[in-house]
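> Got a predicted structure plus its sequence, pasted below:
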Amino acid sequence: MCRKFHGAAFSSYGGAKSEDFRWIEGKELLTQFVAENGTTRQFCKTCGSSLTFAEPNDTGEVVEFALGTLDSEITERPDVHIYTDFKANWFEVEDGLPCYSEGRDSERIQK
């Protein structure tokens, strides 16, 4: 789903505690799509930019947002790969980070 949604090998999301996350402007421009697997994605009604991602069992404690939408430099680094069962067949995860078949609650795959 991520590859098709983004038209790329994978998508890059960051997480923030809900109480630390706020929309500065344009909240009225948000719309959402719920996929067959229950995943909810928010995006901009005007330009179509992917903005947030939530799994079906999401508690709402963390907002997962598309890193490419940030204006500031990203200082944090990846800590995990999720949904690796659906990665592009030509892309190999070789950075030694934990890989999960689906979300963080799914089976961990040893790479």
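Perfect, thanks for sending it.

> From here on, just use CA atoms for contacts and neighbour counts.
Will do.

> Setting aside sequence-adjacent positions, which residue approaches the most centrally placed residue in the chain most closely?
With distances taken as Cα atoms, centre = their mean, the residue of the chain nearest its centroid is residue 13 (4.0 Å). Ranked by Cα to Cα, 6 or more residues apart in numbering and with sequence neighbours excluded, the top spatial neighbour of residue 13 is residue 66, at 4.5 Å.

> take a look at this one as well, against the first:
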Amino acid sequence: MIERFTDQQSNPGYMRWFCRRCGSAVPRLSRNKQYFVIPAGLLDDDPLAKPERNIFWDERAPWLLNIDMIPKFSEGIDSIIRET
């Protein structure tokens, strides 16, 4: 069953939709009603669409880094660092 929560504090009127049973976010219509927002965690396959931009970058969490600035490993933390 899908549940709706309407924010009354941080973003008054903004609605969040989620599964009442497991708490997962569910697809929803965008604010301008022009497209659907699909939470990435719901996808089983490559959606083919790739990220095009980071929005609200100035408001990001202080611990969030630009992914291009951190090392990339082939496998686990002890594996060889990949050249980008």
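Done, it's in. Because the structure is a prediction, the values reported are computed rather than measured.

> sorry, back to before: for the residue nearest to the centre of the first structure, what is the corresponding residue in the second structure?
When the second structure is aligned by TM-score structural alignment, residue 13 of the first structure is left unaligned.

> you'd agree residue 31 of the second structure is in a helix?
No - using DSSP: H, G, I helix; E, B strand; the rest coil, the assignment for residue 31 of the second structure is coil, not a helix.

> ok, it to residue 16 of the second structure distance?
11 Å (Cα to Cα, to the nearest Å).

> Between those two, which has more neighbouring residues?
Neighbours per residue (other Cα atoms under 10 Å) separate residue 31 of the second structure from residue 16, with residue 16 holding more: 14 against 11.

> Just give the closest residue to that one, not the sequence neighbours.
residue 5 (5.1 Å).

> could you say which helix or strand contains the one you found?
Taking DSSP states H and E as the criterion, residue 5 of the second structure maps to strand 2-6.

> equivalent range in the first structure for that strand?
Alignment note (TM-score structural alignment): strand 2-6 of the second structure is matched to residues 30-34 of the first structure.

> quick one: that stretch to the second structure mean distance?
Following the fit onto the second structure, the mean deviation recorded for stretch 30-34 of the first structure is 1.3 Å by mean Cα distance after the TM-score superposition for the first structure.

> Contacts made by that stretch with the rest, please.
With contact meaning Cα atoms under 8 Å, 6 or more residues apart in numbering, stretch 30-34 of the first structure is reached by 40-45.

> Residue 109 of the first structure: which of those residues is nearest?
Nearest to residue 109 of the first structure among the contacts of stretch 30-34 of the first structure is residue 40, at 24.2 Å by Cα to Cα.
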